[in-house]
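Colleague: need coordinates for the below:
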Amino acid sequence: MVPALSGDSPGGHGTDEVGRTARTRVRRLPDLAVHDRAALHAILDAGRVGHLAIVDGDQPYAVPVGYARDGERVLVHGSTGSRLFRHLAAGAPACLTVTQLDGLVLARSAFASSMNYRCAMVLGRAATVDDEAKLAALERITEHLLPGRWARLRPPSAKEIAATLVLAMPLAECSVKVSAGPPDDPDEDLDHPVWAGVVPVVESLGAPEPDPALRFDLPPPEW
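Modeller: Model prediction:
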């Protein structure tokens, strides 16, 4: 079990650098590693979907999940009937990865082409959020995905809450990697008549599409 929500308090890890353990040290292109904990928070706060990976027996699985950062932990939720979530609740080690794609880096060769991105990786074991804190945790996740939504929703029923498992992973062992900038072509490729540069990738919310079964004349959510 874990205690009630901690808000944005440091929770004991606020001054620690990330990516300094043997398991989280960036080995491939180590100059892209970022050790600032604020950068870790910013990447997690900017994302909405993470990929949660575990190994069940001899088979690895990676599942996309909605999440929210709560201080120095990440909250995820799923069905109590989910084999993955039951496995995590039992203490299986896990890896949560959140990636923000910022651009396609188009070099003069396929070999030198790459992407600009911000990536955070969280290692650890999840703990079950207790019943007293579960409702607040679900609100935290909902508000992260679309701020202001929770207050407009029908409150969850006791049956719905009982059918939902909320887990928390501490931000104790993490890694951050950031790639940015233009192509890094070798000098001998600069004379090739090929356009090179960066194509930005921007995530945005589109125009709301009302449910055909909507019975009331209501404005769509604002953000």
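Colleague: rest of the way, CA atoms for contacts and neighbours
Modeller: Noted.
Colleague: ok so Trp195 is a strand residue?
Modeller: No. Per DSSP: H, G, I helix; E, B strand; the rest coil, Trp195 lies outside any strand segment and is coil.
Colleague: any idea how far Met115 is from it?
Modeller: 16 Å (Cα to Cα, to the nearest Å).
Colleague: and Ala89, by the same measure?
Modeller: From Ala89 to Met115 the distance is 35 Å (Cα to Cα).
Colleague: to check against the first, give me the structure of this:
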Amino acid sequence: MAPQSHLIPSRLAKRAHYDKETIYSILDEALFCTVSYVADNKPFSMPTAFVRYENKLYIHGSVGSHFIWALEKGAPVCISVTLIDALVVAKSAFSHSVNYRSVVLFSQGEKIEDANVKSAALEWLTNKIVPNSWSYLRPMKENEVKKTTVLAFEIDEASAKVRTGMPNDEEEDKPLPIWSGIIPIETTRRDPVPDDLSREIPLPKHLLPII
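Modeller: Presented below is the predicted three-dimensional model:
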């Protein structure tokens, strides 16, 4: 996708990516995004779960949520996602950095009225948060679906920014006897812990730890 002027970073432009493959891969790995918008001349920023399907990003919320009300009217939004891969430890504090992958996109919300698309979006989102869980769970009731609003955002104005690799120390710092390198950071799913009602229920296959 061709970058708009507001998508081009003012610093380290070489880290920017505008291809959908890079953007989609980051969105598909991240579980949460932050949606920023303006309502009543005040700035708001809300973290929320999301899912990407084709060229749209979907979120959901209560029909009574002020957040959802503002967005379903088509308020312009900036949606951001960041994945942290490592702390970059240099020989000077000034050169410390972070290895990361991030996406920023600008869009407007579209309220999903089609019942089939709405149900599908809720299934996509549920299975993203807990893979393969939708068919295992008690089906959503009609009144639960009615209490939920699903919004879609086109992913047309979007850019990714990525930093990888080791520290970029100043030339005069490189000979210093100070340790430098990276400290990898990983987000992992640990073994499930049952609540009191589930202690005697076998763990379903989709929740079994991946060995």
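Colleague: now the TM-score, please.
Modeller: Overlay of the two chains. TM-score (TM-score structural alignment, normalised by the length of the second structure): 0.93; 206 aligned residues with a Cα RMSD of 1.3 Å.
Colleague: quick revisit: mind checking which of Trp195 and Met115 of the first structure has more residues around it?
Modeller: Using other Cα atoms under 10 Å as the criterion, Trp195 of the first structure and Met115 rank with Met115 on top: 20 against 9.
Colleague: let me see the ranges of the helices in the first structure.
Modeller: Using DSSP state H, the helices of the first structure run over 37-46, 83-89, 131-145, 158-162.
Colleague: turn those helices into a markdown table, including distance to Ser179 of the first structure and mean neighbour count.
Modeller: As requested, these are exported to a markdown table (distance: least, Cα to Cα, whole Å; neighbours: other Cα atoms under 10 Å):
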| stretch | distance to Ser179 of the first structure | mean neighbour count |
| --- | --- | --- |
| helix 37-46 | 13 | 18 |
| helix 83-89 | 31 | 19 |
| helix 131-145 | 25 | 18 |
| helix 158-162 | 40 | 11 |
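Colleague: among those helices, which is nearest Val76 of the first structure?
Modeller: Closest of these to Val76 of the first structure is helix 131-145, at 7.5 Å (criterion: Cα to Cα).
Colleague: please name every helix or strand in contact with that closest one.
Modeller: strand 59-69, strand 73-79, strand 164-170 (3 or more Cα pairs under 8 Å, 6 or more residues apart in numbering; DSSP states H and E).
Colleague: pick the most buried one from those.
Modeller: Ranked by mean neighbour count, those are led by strand 164-170 with a mean of 23 (mean count of other Cα atoms under 10 Å).
Colleague: where does it end up in the second structure?
Modeller: Mapped onto the second structure using TM-score structural alignment, strand 164-170 of the first structure spans residues 148-154.
Colleague: ok now the matching stretch, how far from the chain's centre?
Modeller: How far stretch 148-154 of the second structure lies from its chain's middle: 15 Å, per Cα atoms, centre = their mean, to the nearest Å.
Colleague: with the first structure overlaid, how far apart is that stretch on average?
Modeller: In the superposition against the first structure, stretch 148-154 of the second structure averages 0.4 Å from its aligned positions (mean Cα distance after the TM-score superposition for the first structure).
Colleague: no further queries at this time; thank you.
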